[in-house]
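A.B. asks: the amino acid sequence is not available; the structure is as follows:
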C-alpha cells in the first residue's frame, strides 16, 4: 500500500499529511537522514524576507531594567502597538506586518517573558509590572497609540486601556481570555494544561523548556501535526539548534503557521509567565470586569472559537457568555465574532487586517 492511498486525519489536508509523513519516515531512515537534516537546518521562514522588505527593523529599549525587544516599521501613519499571544513572540504577526505597515507606524513588541526581551533577576510576572513597563516604553517611544493584543496580549491591552488612558487611543482585543483566566476559573480551561507544564518546569528548574514542553504535551502534536510527531520534532529542534545557534527555532514540516510559530515562541519563552497564570498571581489586583468598566476609549472585542471539550474544559479563550458580558461592560465597545482559531491574525490574516484597519482608521 502506498501512503498516498491513505486518507489524512481530518485536521490535515492531504498535502500537509503527506509532507509530514514523508518527513517523519525520512528522518528515521538512515539513508535520508542527511538530506532531511539539511532541509531542517537550512529552513528560513519566507515571511522574514517579506517583513524586512516592508521596512521593519529589530530594536531594543531599556525600560525599568527590562531590555525590551521590538520590531519597528516605517512611519506611514499613527502609532500601532501589537502585543502577541502568550507562548509566541513578535514574529507571530509577520503575516500581517507588511499590510499594516502601509497605514500605521507599527511597534511589534516582545513583552517580558517572551522572545528576545530580557528582564532583571526576580522580575515579577504580573500584569501590573508588565503593563507598567509597557506604558513607560510607550511614553518614551510611541506616544499615544492604537493598541491591539491577542490572548494574554489582549489582557495587557485591557490593562493599558484601563490604567493608562492617556496612551491608548483605541483598543482591539483579539480573543482575550477575559474572566476565564482569572484564578477561580483558570483550572477549567485547556490553556491551563500548558500553564501546569510551565509550573512543573519552574518547580523542577528545567534547563530546556521547549523540549520539556514537547515531551510533556505529545498529544498536542499528535493532534496538530501527526501521530508520533513529538519525537520527530524533538530531533528536529536539536538539529536546527546545532546548525543555527542562538536563533529562534523554525521547523519546516509542521503543518500550519500557528503551530510553527508556537514552537518558535516556546523556544524563547520564560515558563514563569505561564506558571503565574496557573497559580493566579499574574492577575493579582486585576479584576477584569472592573477594568472593562473603567475603559473610556473605543474598543473592538473580537471573539473566536468558543468550543468546549466533552469533559467540560473550555477549548477557547472565552465562552460566548464571557464575550457578551465583556462587551456589555464597555462604554464604547464593539463586539464581533469570527469563525477562526484563537490566533486570528495567523488563521485569517486578511480578515484580521481588514477588521483592524476599519476600526482604527475609518
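C.D. replies: In hand now; what should we look at? On a predicted model such as this, the values are computed, not experimentally measured, just so you know. Numbering: from 1, shown residues only.

A.B. asks: going by C-alpha atoms from here, please, whenever you check contacts or count neighbours.
C.D. replies: OK.

A.B. asks: spell out the secondary structure type for residue 302.
C.D. replies: The three-state assignment at residue 302 reads strand, by DSSP: H, G, I helix; E, B strand; the rest coil.

A.B. asks: quick one: contacts for it?
C.D. replies: For residue 302, the contacting residues are 172-175, 335-338, by CA atoms under 8 Å, 6 or more residues apart in numbering.

A.B. asks: residue 40 versus that one, what's the distance?
C.D. replies: If you measure residue 302 against residue 40 using CA to CA, to the nearest Å, the figure is 36 Å.

A.B. asks: kindly report the same for residue 96.
C.D. replies: 25 Å.

A.B. asks: what do you get for residue 82?
C.D. replies: Residue 82 sits 30 Å away from residue 40, going by CA to CA.

A.B. asks: who has more neighbours out of these two?
C.D. replies: For residue 82 against residue 40, the residue with the higher neighbour count under other CA atoms under 10 Å is residue 82, and the figures read 26 against 20.

A.B. asks: that one against residue 151, yeah?
C.D. replies: No: with contacts counted by CA atoms under 8 Å, residue 82 stays clear of residue 151, the gap being 11.7 Å.

A.B. asks: would you say residue 81 is within a strand?
C.D. replies: Yes: with three-state DSSP as the criterion, residue 81 is assigned to a strand.

A.B. asks: residue boundaries of the strands in the stretch 251-362 of the chain?
C.D. replies: Listed in chain order, the strands found in the stretch 251-362 of the chain under DSSP state E, counting those that start in this stretch are 299-303, 333-337.

A.B. asks: just these: most buried one?
C.D. replies: Comparing the strands of the stretch 251-362 of the chain by mean neighbour count (mean count of other CA atoms under 10 Å), strand 299-303 ranks first with a mean of 24.

A.B. asks: try this one side by side with the last:
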C-alpha cells in the first residue's frame, strides 16, 4: 500500500467511520467501496490518484473498522455519516466515487447535499437491486442469499470460508467436474484460512478479479447482506427520486451486461436501467468498459484515465 497512506477514524456521538487518507493540497476525492469488501479495494489506484487528488477512502458501516450496527445498514444512515465526515474532516466540496452499493450511497449524498462537485458512479445497481427486480440478479442469488443462510445457521463461524464454498460462481464450472473442483479448492481455501486468518483469501488458480471480492471480507458483517436480501438497504427511497435530485456533473461507468439462459442478470444493471439513469439525470454521461463488475480492478488504466483525464480537461 502507498507509503503515505494514513489510517484514521472520524467519530462523534453517533458516528464511527474508519478511513484512509493520502494528504496533499489537491482537490479532495472521497471513495466509497462496494459491498463485501472494504476501502482497501481501491488500494491499486491510490498512488496514481494521489498525483491529482487529496485521497480519502471510507469504510462503510458493516465493513472494515467502521461501526458495525445492523440498524444502520441502509443508504440513508450511511450517507448521512459520510456527509458529516465530509463536512467536518474534509471541509470542502469533493469529487465522489462509488462502486456498486457504494455508488448508490455516493449518488444519495450528491442528491441530498451540496457537498459533491463531481460524481463518478462505478457500475452501481440502480433499479435492479430494488424491490422484486432483485430476485433475478447475481447479487441476490450470490452474496445476499449466502449472507441470509449464514445468519440462520450455527455450524460455520468463518463467513469468508462459508461464502467461498457456497458462492454462485461454482455454477460456471462444468457440471461433470464441478464437485471435484469445488472440494479441492474449498480445502485449499480452508488451509489458507487456518494459516492466515487475518489476511485476504488466496486460493491457487482462482482468478485475480474474483479474489478481489474477498478484499476486506474478514471484517464484513453478513447482516449487511441481509439488508439487500430483505430490501431494507434502500430505506424505501425510490432510485428514480435519487437520480432526479442529482445536480452535479455525473459520469456513469458501465461494465458488461450479461444474463444466463434463465434470465438471471449477471451484472449490476442492464441496458434499459442505464438508459433510465441517463434520462433521469440529464447531467450524466456514460463510459463503457469491456469487463466485469470490478472496473477499477479489471481495467485499472482505463478507470484511472476517466478520473484523471476528465479532471485535467475540466481545468482547461
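C.D. replies: Great, that's in hand. What you are looking at is a predicted structure, and each value in this text was computed from that prediction instead of being measured.

A.B. asks: what would you report as the TM-score here?
C.D. replies: Once the chains are overlaid, their TM-score stands at 0.89 when taken by TM-score structural alignment, normalised by the length of the second structure; 307 aligned residues with a CA RMSD of 2.3 Å.

A.B. asks: who touches stretch 133-151 of the first structure?
C.D. replies: With CA under 8 Å, 6+ apart as the contact definition, stretch 133-151 of the first structure has outside contacts at 61, 63-64, 66, 78-86, 107, 111, 154-157, 160, 164, 166-177, 317, 342-343, 360.

A.B. asks: same thing with stretch 182-195 of the first structure?
C.D. replies: Where contact means CA under 8 Å, 6+ apart, the residues beyond stretch 182-195 of the first structure that reach it are 179-181, 274-280, 283, 288, 312-317.

A.B. asks: from the residues you listed, which would you call buried?
C.D. replies: 179-181, 274-280, 283, 288, 314-317 (16 or more other CA atoms under 10 Å).

A.B. asks: and residue 314 of the first structure? What does it align with in the second structure?
C.D. replies: Using TM-score structural alignment as the criterion, residue 314 of the first structure maps onto residue 265 of the second structure.

A.B. asks: do the same with residue 161 of the first structure
C.D. replies: Per TM-score structural alignment, residue 161 of the first structure is aligned with residue 110.

A.B. asks: repeat that for residue 349 of the first structure.
C.D. replies: Under the alignment defined by TM-score structural alignment, residue 349 of the first structure is paired with residue 300 of the second structure.

A.B. asks: tell me who's in contact with its match.
C.D. replies: 44-45.

A.B. asks: nearest to residue 70 of the first structure, of the strands of the stretch 251-362 of the first structure?
C.D. replies: For residue 70 of the first structure, the closest of the strands of the stretch 251-362 of the first structure is strand 299-303, at 23.8 Å, according to CA to CA.

A.B. asks: before we move on, the earlier item: okay, the strands of the stretch 251-362 of the first structure in CSV with distance to residue 119 of the first structure next?
C.D. replies: Formatted as CSV, the strands of the stretch 251-362 of the first structure follow (distance: least, CA to CA, whole Å):
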stretch, distance to residue 119 of the first structure
strand 299-303, 30
strand 333-337, 34
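
A.B. asks: which residues touch the match of residue 161 of the first structure?
C.D. replies: With CA under 8 Å, 6+ apart, residue 110 of the second structure has these contacts: 116, 119, 246-248.

A.B. asks: quick one: the counterpart of residue 248 of the second structure in the first structure and residue 155 of the first structure, what's the gap?
C.D. replies: The pairwise alignment with the first structure assigns residue 248 of the second structure to residue 297, based on TM-score structural alignment. In this view, residue 297 of the first structure and residue 155 of the first structure are 15 Å apart by CA to CA.

A.B. asks: quick one: which of those two has more around it?
C.D. replies: residue 155 (28 against 17).

A.B. asks: quick one: residue 79 of the second structure is in a helix?
C.D. replies: Yes: Residue 79 of the second structure: assigned to a helix according to three-state DSSP.

A.B. asks: show me where the second structure has helices.
C.D. replies: Using DSSP state H, the helices found in the second structure span residues 43-49, 75-85, 101-112, 138-139, 145-151, 159-166, 175-195, 208-211, 222-229, 239-244, 271-280, 295-298, 300-315.

A.B. asks: buried deepest among these, which one?
C.D. replies: A comparison of the helices of the second structure by mean neighbour count, using mean count of other CA under 10 Å, puts helix 101-112 on top with a mean of 26.

A.B. asks: quick one: contacts for the residue lying closest to residue 230 of the first structure once chain neighbours are set aside?
C.D. replies: Counting by CA to CA, 6 or more residues apart in numbering, residue 218 is the residue found nearest to residue 230 of the first structure once chain neighbours are left out, at 5.3 Å. Taking CA under 8 Å, 6+ apart as the criterion, residue 218 of the first structure is in contact with 228-230.

A.B. asks: could you do residue 76 of the second structure as well?
C.D. replies: By CA under 8 Å, 6+ apart, the contact list for residue 76 of the second structure reads 108, 234-235.

A.B. asks: ok, those residues vs residue 218 of the second structure, which is closest?
C.D. replies: Distances from residue 218 of the second structure to those, taken by CA to CA, are shortest for residue 234, at 24.4 Å.

A.B. asks: determine which residue in the first structure is aligned with the closest one, please.
C.D. replies: Under the alignment by TM-score structural alignment, residue 234 of the second structure pairs with residue 283 in the first structure.

A.B. asks: was I right about its match contacting residue 129?
C.D. replies: No: with contact defined as CA under 8 Å, residue 283 of the first structure and residue 129 do not form a contacting pair (10.6 Å).

A.B. asks: so the equivalent of residue 129 of the first structure over in the second structure versus residue 308 of the second structure, what's the distance?
C.D. replies: The equivalent of residue 129 of the first structure in the second structure is residue 77 (alignment by TM-score structural alignment). For residue 77 of the second structure, the distance to residue 308 of the second structure (CA to CA) stands at 30 Å.

A.B. asks: likewise residue 157 of the second structure?
C.D. replies: Separation of residue 157 of the second structure from residue 308 of the second structure (CA to CA): 42 Å.

A.B. asks: same question for residue 145 of the second structure.
C.D. replies: If you measure residue 145 of the second structure against residue 308 of the second structure using CA to CA, the figure is 37 Å.

A.B. asks: what's the answer for residue 210 of the second structure, then?
C.D. replies: For residue 210 of the second structure, the distance to residue 308 of the second structure - CA to CA - is 26 Å.
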